[in-house]
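[1] Just the structure for this:
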Amino acid sequence: MIGWIEACSVMISRYLTLPAPIHRHRIWGPWSRLNVLIYFAYIVVNITVILFHTDSIPQAGRRAGELALINLIFPLSATHLGYLADLLGITWRTCCKIHQASGWMSVALLAFHVIAECQSREFSFPLWAIRNIFTLIGSVSLATLALISLPWLRRRCYEVFLRSHQALTALFLYGTWRHLPDQRLLPRFYLYVSLVMLALTTFPEIVNLCYTNGLFSGNGAPRAFVSFTPEGSLTYPKLRKAAHIHLVLPRSIKIDAGQYINLWMPSVGSWSWLQTHPFIVTSWSRGRHDTIELFVQPRGGMTSDLLSLAAGAPGRPVSFLAMFTGPHGTSEIVDGFETVLLIASGFGISATIPYLKKMIHGYNTCTLHVRRLHLVWQIESIGEKTLALSVRQHQH
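    This next block holds a predicted model:
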């Protein structure tokens, strides 16, 4: 039985999972054959449900509106996708794909719902009616939400996008709740299911946040000590500088290789109290962690401000009040392999350090099967190597 399962897994990987007919693009992709089949089946199922036993376009439009509320259950089921991915046992990237697919499907269904309602003979939309005002508010909120979710716009102002996304979603929900008629209980039931799911995931997330940050333990909140790493930047001007964060925890936690945390540092900048950033944990130990090591490559916003403040105090770390959620993410299983290949480029070498530590420790203690370890590291200059090695030595 195990042989058949392994053979099927190899066949699925060879013909469905690995081949990518749609390659990586700045807007979409990469999509494997399996991704294309899943998306196609998802679209076909929604279209079939809309057209099944419908006699008119308005009836199909009303069914599309209810189906949109069903599709919105997953996107509205959590405020934090990383926590939702942990609950479901899937990767953050997979959770994002499901969130995006169901969200865009809901937008398409609601757009069809609006168009179909406008085609109805009984259509009337007086703006002095309170229900119609909230309908308009919900529609405008959804249209704005879809517009700012476009990749080229989202990446230009990602930090603003996150808070705008949440605010517009709340406004859309309230407008939809006021739009739904009282005599039709089923659409309201779908909306209530989404809100109940949101409450069931948010409450334990808040409890876990308070516990891991030791807010009621009497040990104080976590402190982040940020130091500047300028090695290589003078010799190689094109090399971006980096910052090293040493996060001291009031309560020890268990972190596996490849996991990340979301860090909140409200005193870094004027808008940093609205921002949380994900950082891969570069430290690893077999037991629990009392401290967390992070390696920050500045991009913009809070990370750029953080580097400026750390560079302004050379020779000593700068301390900040911090809070975090996590650890999030799944760790790649390396226990049952004798040969492991790691591939990294540039600053990505810091993400492989926990796996290197874990496998070397497993080899020395005979707790893992790893015997051969190959590391392929692509760098643009020797300065990147000098910088990464300096960070590695600083962690020891």
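[2] CA atoms for contacts and neighbours, from now on please.
    Fine.
[3] What separation do you get for the residue sitting furthest away from the middle of the chain and Leu150?
    In the chain, Arg121 marks the outermost C-alpha relative to the chain mean, sitting 44.2 Å out by CA atoms, centre = their mean. Per CA to CA, to the nearest Å, Arg121 is found 34 Å from Leu150.
[4] structure for this one too, so we can compare:
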Amino acid sequence: MDMSGMSGMGGMDMSSAGMFTPTDKHIAHVFWYLVVAVVGLLVVRRVIDKLRVLVFKRQSQQTPNTIPSRPNNTLAQSYDTLITICRELSYPQPWTFTGRFSRYFTPPSLGKCLFLLGYWMVILTMLWSNTILTPSSSNYAYKWEIVGFRAAWVSVTQLPLIYVLSGKFNLIGILTGISYERLNWLHRWVARTIFLTVIVHWSFFFREWDIAHFVTLEMEWMPMVKYGFGAWATIGWMVITGFGFFRNLSYELWFLQHLAAALVLLWLVHVHVPSYAAYNVWFAIGVVIFDRALRTLRTVYLNLLPMFKRRATTGQSKKSIVGYTADVKALSPDYLHVTIRDVKFSWKPGQHVYLSIPRAGLFEAHPFTIANVPKTVTGNDGEDKIELYIRVHSGFTRRLHGRCQSLQGPSSFLSFISGPRGQPPSIDRHESLILMATGNGASFTVPLFLQALSTGHHLRQIRFVWIMRQSDQLGWFKDQLLSAWREAQKRDVAISICIFITKDVTDLASSTSRNTLLEDSQVQSTSEKTMGVGTDVTSPVLDLGAEKGKDEAVVQRSLRSSSSSASVDERDLQISYGRPNLDALVRPVVKSAWGETGIFACGGNQFMGSVRNYVARLSDERAVHKGTGAQGIYLFCETYGW
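    This is a model prediction of the structure:
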């Protein structure tokens, strides 16, 4: 065998590599053509949706009774039908595991599984096309090498993609409007795919070396082989530790080791591959630098902004500080309320920020959903502030909670912000909205609720559903929900607010009197107003347990007492015990919708799985946008933990 060209991929870049390289390079280019084609398709869809919203807004100005998202020609009907079919395939969640360990193995939704299947078909086609040689082939002597080289190209070609998908500022997200955290699942699965294709790469070469009794000599003569095995071991480590179980053990430690491993992987691959394939490594490095540079510049700017604003308004800099003041209050052993005052930037409802408080964790920054809307939405005067409701876990949040307890009251800390980040869903195309959340998932839905009533002039009906374990959480968004309720009355929007409490059965009366949403003497009576969002909201309760009759009586007494003092129609706002029946909550709104219904939900995997499956069944049952006249249903799920 000619050993004159030993300098490359797989540790055996012999003269035979020249036979395979042109074809392998072409296949590598085709892979990125396909990536660009998929991204381009998503960009086209985004542009079409934006244009349709603009057209609707123009039509609504000319004809106020125009219904949004209702197709008015054959082309629009065909497009909406195609989108509906794709939605019905993508929504279902076939399995949701709830065990302590099994929950980390819950598979992706059906849509993601189908996307992965298509991705793997492309990878398998690239890997095995024209590489299975028969004894009659003139290149049969290279039957092991041809697969080994092809698998090497398939693996290294995918490498930049995992770094693109991992960035907070990535081109795919910027172009398609898909938020970075909603691409993170694909980042993990591409890495797992590379791990498997690398096994094919080294195993075929290793088999050839073993047949020729060449393993020991290969290791001695070709040091890059050792680097190749090191790269495979590194990505294997990243794949294994990337499972949710290990991430949740200690996120801070996991993040540091994952970042270090990602950098080591690039170095090992660069040393291992030949120069004509190193462009993949440099592409990945460029992606990392682009992402980190933008993130750093954005973070520095945001945290220096208060100082610049104070200088501009007061002309003084002595009291100027870097960062923001965060007022932290322990609401309970499980929750914290953080208020960041005098914020000098705006944000969109549904976005999140990365919060860093050095006294609770040096060099640590964690994402939290912003639970309020900026003054650009509400039109209020005064300073902007960011409110966060944080669930206490281990690490940073536990230490911050301990700080508040040790100081015995609300505490102020120097904090730093990075963001705002995320691409929240648009409500411009929906005339009916259903907002559902569990626990502190209301931090995501309440701002959307307020935005809808402030800017969505085409809205006819809104149903807000909040499922919580303890009644104390009612006080979190009392003012916001009452504000939304009053705004809905002014605009003649049919509205219902449904609160479901799954715990605290015995203390309903007392907790309602302390935290009721109805205690507001300024709310005007609507007892004679007929709302169009269903009738009896207590019907969505599935299971009230053994104390069902007693609890329902307490609920009704509390509501009558509150509504008597506050003059609020009980059909608009209901507080119930037990878990809700999705059909009783969703179907009435969808049936009475004139245009597309937007369903926005935030919660854990189990709740999200139930919502996904129900919406897919309802959409298929009603045959939306399929000639029946039933209007479309759009579902957006925000899941805890990403």
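[5] Superposing both, give me the TM-score.
    TM-score of the superposed chains, computed with TM-score structural alignment, normalised by the length of the first structure, equals 0.84; 373 aligned residues with a CA RMSD of 2.9 Å.
[6] Quick one: residues contacting the residue farthest from the centre of the first structure.
    By CA atoms under 8 Å, 6 or more residues apart in numbering, the contact set of Arg121 of the first structure is empty.
[7] That one: which element?
    Following DSSP states H and E, one finds Arg121 of the first structure outside all helices and strands.
[8] what does Val35 of the second structure give?
    helix 17-62.
[9] and if you look at Ile245 of the first structure?
    Per DSSP H and E: strand 242-253 holds Ile245 of the first structure.
[10] Aligned counterpart of Trp185 of the second structure in the first structure, please.
    Trp185 of the second structure maps onto Lys97 in the first structure when the alignment is built from TM-score structural alignment.
[11] how much space between its match and Trp31 of the first structure?
    Lys97 of the first structure is 11 Å from Trp31 of the first structure, by CA to CA.
[12] just Arg240 of the first structure next, same as before
    31 Å.
[13] Looking at the two, which one has more neighbours?
    Remark: of Arg240 of the first structure and Trp31, Trp31 carries more neighbours, 19 against 16, as counted by other CA atoms under 10 Å.
[14] which stretches of the stretch 1-150 of the first structure form helices?
    Along the stretch 1-150 of the first structure, the segments classed as helices by DSSP state H, counting those that start in this stretch run 2-12, 33-51, 57-71, 81-88, 92-118, 130-148.
[15] any chance of the ones you listed in a markdown table, plus mean neighbour count and distance to Leu173 of the first structure?
    As requested, the helices of the stretch 1-150 of the first structure are exported to a markdown table (neighbours: other CA atoms under 10 Å; distance: least, CA to CA, whole Å):
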| stretch | mean neighbour count | distance to Leu173 of the first structure |
| --- | --- | --- |
| helix 2-12 | 11 | 40 |
| helix 33-51 | 14 | 22 |
| helix 57-71 | 22 | 10 |
| helix 81-88 | 18 | 19 |
| helix 92-118 | 18 | 13 |
| helix 130-148 | 18 | 7 |
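[16] want to throw those helices into JSON lines with distance to Asp256 of the first structure?
    Listed next are the helices of the stretch 1-150 of the first structure as JSON lines, based on distance: least, CA to CA, whole Å:
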{"stretch": "helix 2-12", "distance to Asp256 of the first structure": "26"}
{"stretch": "helix 33-51", "distance to Asp256 of the first structure": "28"}
{"stretch": "helix 57-71", "distance to Asp256 of the first structure": "33"}
{"stretch": "helix 81-88", "distance to Asp256 of the first structure": "13"}
{"stretch": "helix 92-118", "distance to Asp256 of the first structure": "16"}
{"stretch": "helix 130-148", "distance to Asp256 of the first structure": "35"}
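[17] Ala221 of the first structure is nearest to which of the ones you listed?
    Closest approach to Ala221 of the first structure among the helices of the stretch 1-150 of the first structure (CA to CA): helix 81-88, 21.0 Å.
[18] quick check: angle from the closest one to helix 92-118?
    100 degrees (axes from the mean of the first three to the mean of the last three CA atoms, to 10 degrees).
[19] What residue in the second structure is paired with Ser13 of the first structure?
    Per TM-score structural alignment, the equivalent position to Ser13 of the first structure in the second structure is Arg87.
[20] no wait, Leu168 of the first structure
    Using TM-score structural alignment, Leu168 of the first structure lines up with Ala261 in the second structure.
[21] neighbours of that match, just the number please.
    17.
[22] Name the SS class of it, please.
    helix (DSSP: H, G, I helix; E, B strand; the rest coil).
[23] List the contacts of it.
    Thr234, Ile235, Met238 are the contacts of Ala261 of the second structure under CA under 8 Å, 6+ apart.
[24] So which of those is the closest to Glu145 of the second structure?
    Ile235 (22.8 Å).
[25] Looking at the first structure, name the residue matched to that closest one.
    Going residue by residue (TM-score structural alignment), Ile235 of the second structure aligns to Leu142.
[26] likewise Ser356 of the second structure?
    Per TM-score structural alignment, Ser356 of the second structure is aligned with Trp264.
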